[in-house]
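Engineer: prediction below, plus the sequence it came from.
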Amino acid sequence: MDVSDLVKLKPDTLQVVLQEIGLGKPGEIEDAIEKLKEWIHQQPHFKKRDYHEHFLKTTIIMSGSLERAKKQIEKMCTMRTFCPKIFGVQNVKKEFSYILEHGSFITMPEITDQNQRVFIASVHGKISNSSQLTDFYRYGFCFGEYLKRHDCIGKYHYIFDLRQANMMELLAVSNPLEMKQSFTILTECYGVKIKGIHFVTKSKLIESFFTILKQFLKPKMVQRLHHHSSTDTLVEIMGEKFLPSDLGGTGPSTRELHNKWVEALSSEESTKFFQEMNEALIDESLRSTFELSEEYAGMAGSFRTLTVD
């Protein structure tokens, strides 16, 4: 699977995003990458110190600065250490085969005119228990890994296609704490900047879902919540070119892209990369007690009980 078929960029995309963070002059991003490499090697509590240059470049771009990139890597390694079962993916196709029958995650190949990428999660089967939903989150994090390695876009619109979902069942198995934790991992560990969250469903129960989200989303993010009872309003906001055919767009269907993404995430290259990233852990005996208590107080050893502000 050619990565360029799934993750397309415009000719000037990289230069535009570098200028946005003040690193658009020749040699500036390369200098920042070298400084980040040096900082990583100076951290005695990091178990992994070798990262692909593109991963580091994307981390800097999505963080917005070198200093924030350092904090993002620190948080990523810490979360991996405290929540090994949430990360720790070895083989996507084998580990998630049963949930992929009930839903799909994709990103659209084309980026919008504002250099934003569109991520779409669809539920088209029965979600019968919370552990199944947890694995949906875990699968979604695989996209975070892959895109940090192959993309340079940090701004996203998230679309949740719930037209075929049983909203009553979905609400019953939804854990607000897990939702908050997933959102934290997405924004703090992967550096995603969410420009819009769109739900497509005719069910009036979406208001109950929004009530849950509003418990932990900041006011600015609450304003970016959108409910679409049909695909028409979604198309008006996003544009046909940036949506799959089954959501009113002119792009490839969700199913077509889903199959391609499963193959890409299950490839030998991706599997090796995921396994290498599983080594990005913290040796707590080498990190200062003050730093641990101040930055990560309240962390427990599992996804279901972890609390992150």
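Structural biologist: All right, it came through fine.
Engineer: C-alpha from now on. contacts and neighbour counts both.
Structural biologist: Fine.
Engineer: what strand or helix carries Ser104?
Structural biologist: strand 103-107 (DSSP states H and E).
Engineer: distance from the chain centre to that strand, please.
Structural biologist: Relative to its chain's centre, strand 103-107 lies at 12 Å (Cα atoms, centre = their mean, to the nearest Å).
Engineer: what about His102, how many neighbours?
Structural biologist: 16 (other Cα atoms under 10 Å).
Engineer: can you classify the residue lying closest to Ala280 once chain neighbours are set aside as helix, strand or coil?
Structural biologist: Once flanking residues are discounted, Ala280 sits nearest to Lys48: 4.9 Å by Cα to Cα, 6 or more residues apart in numbering. Three-state assignment for Lys48 (DSSP: H, G, I helix; E, B strand; the rest coil): coil.
Engineer: report how many residues lie close to Lys48.
Structural biologist: Neighbours of Lys48 using other Cα under 10 Å come to 18.
Engineer: ok, the one 5 residues further on next?
Structural biologist: Per other Cα under 10 Å, the neighbour tally for Glu53 reads 15.
Engineer: my guess is it contacts Ala32, does it?
Structural biologist: No: using Cα atoms under 8 Å, Glu53 is not in contact with Ala32; the gap is 10.8 Å.
Engineer: how much space separates the residue lying closest to Val173 once chain neighbours are set aside from Phe96?
Structural biologist: Leaving aside its sequence neighbours, Val173 sits nearest to Ser130 (Cα to Cα, 6+ apart; 4.8 Å). Using Cα to Cα, to the nearest Å, Ser130 is found at 15 Å from Phe96.
Engineer: comparison target below:
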Amino acid sequence: MTSKMNDLVIEFNSDTVQYIKSLYGFETQERFEEAINILIEWIKKQDHLIKKDSRKEYLGKVIIFSKGSVEKAKLKYDNMCKFRTLLPEYFEPFDKRNIENVFSCLLPKMTKDHCRVYLQKTYDRRFPAGFLDYFKFLSMMCEYLQTYDYCNSLLVVFDYFEANLEDIIKNINIVEEGYGFRIKGIHILSTSKAIDFFLIILKKALSPKIAQRIHIHTKIETLYKHIPNEILPLEYGGNEKSIETLSSNLMDALASKEFQEYYNTTKQYRTNEAYRNKGKVADQMGLEGTFRKLGID
């Protein structure tokens, strides 16, 4: 993707890449390359993985988004390939007309601790065509992040979000388990009393770790305690472009010929579950064959 288009969607702090590598124990490029090579060798040994030639740069991002752990990276990589196999409909092109009532964007500027913010504003909670196109969009955006971003974790902001709980849980599985993004916080902006009931059900369906990171805000000012207001869009008291412009920039990046051609190639990285050696559960968790833990949890 052209640098100009990419710069409209995401930016980095001046020390982001080196900071995150050092945070996970990769003070030198040699140590980072060693971790990537271990992951490559493990992939080659997995009979159920259909394609085994992922780019080293991509695998390096998988390790970074797995908090520097090669063992976690094995599981995340395997899960993403498995999701593409079991839920292929999530990885098909989406129809923009079916999600026009939602503005979704990645804030270009990061927080000072190198977190990326995803912001979604829903203007109409009715989805006549269902939620599938939204989840197609979100899967595509996650692949974009996995490929181009370099962040410490994600901060997710929903400006009053309401959807089918079962579908939300499915999508969290893709974002958290498949792509391995660390969700630092989920922030919901709402003054509706119904949000309390929604929150009770949602927390029961999520892991305790993620459930503890959900915050409800009845006014925008309390959000500033978690996300600097200056990096937020104009509508939220910030200095960034409007959410409509940021959403349009993201859509343009995802629809670009370069990214679409690349995204289509990622669909080939799937699994053939018939060839998965179910007797080697330990191996799937990285406890058999090539083993080494790099970085910290």
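Structural biologist: Perfect, I can see it now. Keep in mind that what you see is a predicted model, and the values were worked out from it rather than measured.
Engineer: which other residues reach the strand holding Ser104 of structure 1?
Structural biologist: By Cα atoms under 8 Å, 6 or more residues apart in numbering, the list of residues contacting strand 103-107 of structure 1 from outside reads 6, 117-125, 140, 254-255, 257-258, 261.
Engineer: which of these tops the neighbour count?
Structural biologist: Arg117 (24 neighbours).
Engineer: pull the contacting residues for that one.
Structural biologist: Contacts of Arg117 of structure 1 (Cα under 8 Å, 6+ apart): Thr107, Met108, Glu110, Ile111, Ile153, Gly154, Lys155, Tyr156, His157.
Engineer: still on that earlier bit, give me the neighbour count for the residue nearest to Val173 of structure 1.
Structural biologist: Counted with other Cα under 10 Å, Ser130 of structure 1 comes out at 15.
Engineer: repeat that for Leu177 of structure 1.
Structural biologist: Leu177 of structure 1: 17 neighbours (other Cα under 10 Å).
Engineer: could you pull out the helices for the stretch 101-250 of structure 2?
Structural biologist: 132-148, 165-172, 194-205, 208-211, 220-223, 243-255 (DSSP state H, counting those that start in this stretch).
Engineer: reformat those as a markdown table; add distance to Glu100 of structure 2.
Structural biologist: As requested, the helices of the stretch 101-250 of structure 2 are exported to a markdown table (distance: least, Cα to Cα, whole Å):
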| stretch | distance to Glu100 of structure 2 |
| --- | --- |
| helix 132-148 | 10 |
| helix 165-172 | 19 |
| helix 194-205 | 23 |
| helix 208-211 | 29 |
| helix 220-223 | 24 |
| helix 243-255 | 10 |
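Engineer: Leu23 of structure 2: which of the ones you listed is closest?
Structural biologist: The closest of the helices of the stretch 101-250 of structure 2 to Leu23 of structure 2 is helix 132-148. By Cα to Cα, the value is 18.3 Å.
Engineer: which residue numbers in structure 1 go with that closest one?
Structural biologist: With TM-score structural alignment applied, helix 132-148 of structure 2 matches the range 134-150 in structure 1.
Engineer: centre of the chain to the matching stretch, how far?
Structural biologist: Taking mean C-alpha positions (Cα atoms, centre = their mean), stretch 134-150 of structure 1 and its chain are 6 Å apart.
Engineer: same deal with stretch 93-100 of structure 1?
Structural biologist: The mean C-alpha position of stretch 93-100 of structure 1 is separated from the chain mean by 18 Å, Cα atoms, centre = their mean.
Engineer: which other residues reach it?
Structural biologist: Val89, Gln132, Asp135, Phe136, Tyr139, Val262, Glu263, Leu265, Ser266.
Engineer: apply 10 Å and report the result again.
Structural biologist: Counting contacts by Cα atoms under 10 Å, 6 or more residues apart in numbering, the residues outside stretch 93-100 of structure 1 that touch it are 89, 123-127, 132-133, 135-136, 138-139, 258-259, 262-267, 271.
Engineer: ends of that stretch, what's the gap?
Structural biologist: 9 Å.
Engineer: just the buried residues of that stretch, please?
Structural biologist: Lys93, Phe96, Ile99, Leu100 (16 or more other Cα atoms under 10 Å).
Engineer: helix or strand: which one has Gln18 of structure 2?
Structural biologist: helix 16-23.
Engineer: what residues sit buried inside that helix?
Structural biologist: Thr16, Val17, Tyr19, Ile20, Lys21, Leu23.
Engineer: one more: stretch 266-282 of structure 1?
Structural biologist: The neighbour-count criterion (16+ other Cα under 10 Å) identifies Ser266, Ser267, Ser270, Thr271, Phe273, Phe274, Met277, Asn278, Glu279, Ala280, Leu281, Ile282 as the buried residues of stretch 266-282 of structure 1.
Engineer: I'd like the residues you listed as TSV, with secondary structure appended.
Structural biologist: Formatted as TSV, the buried residues of stretch 266-282 of structure 1 follow (three-state DSSP):
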residue	secondary structure
Ser266	coil
Ser267	coil
Ser270	helix
Thr271	helix
Phe273	helix
Phe274	helix
Met277	helix
Asn278	coil
Glu279	coil
Ala280	coil
Leu281	coil
Ile282	strand
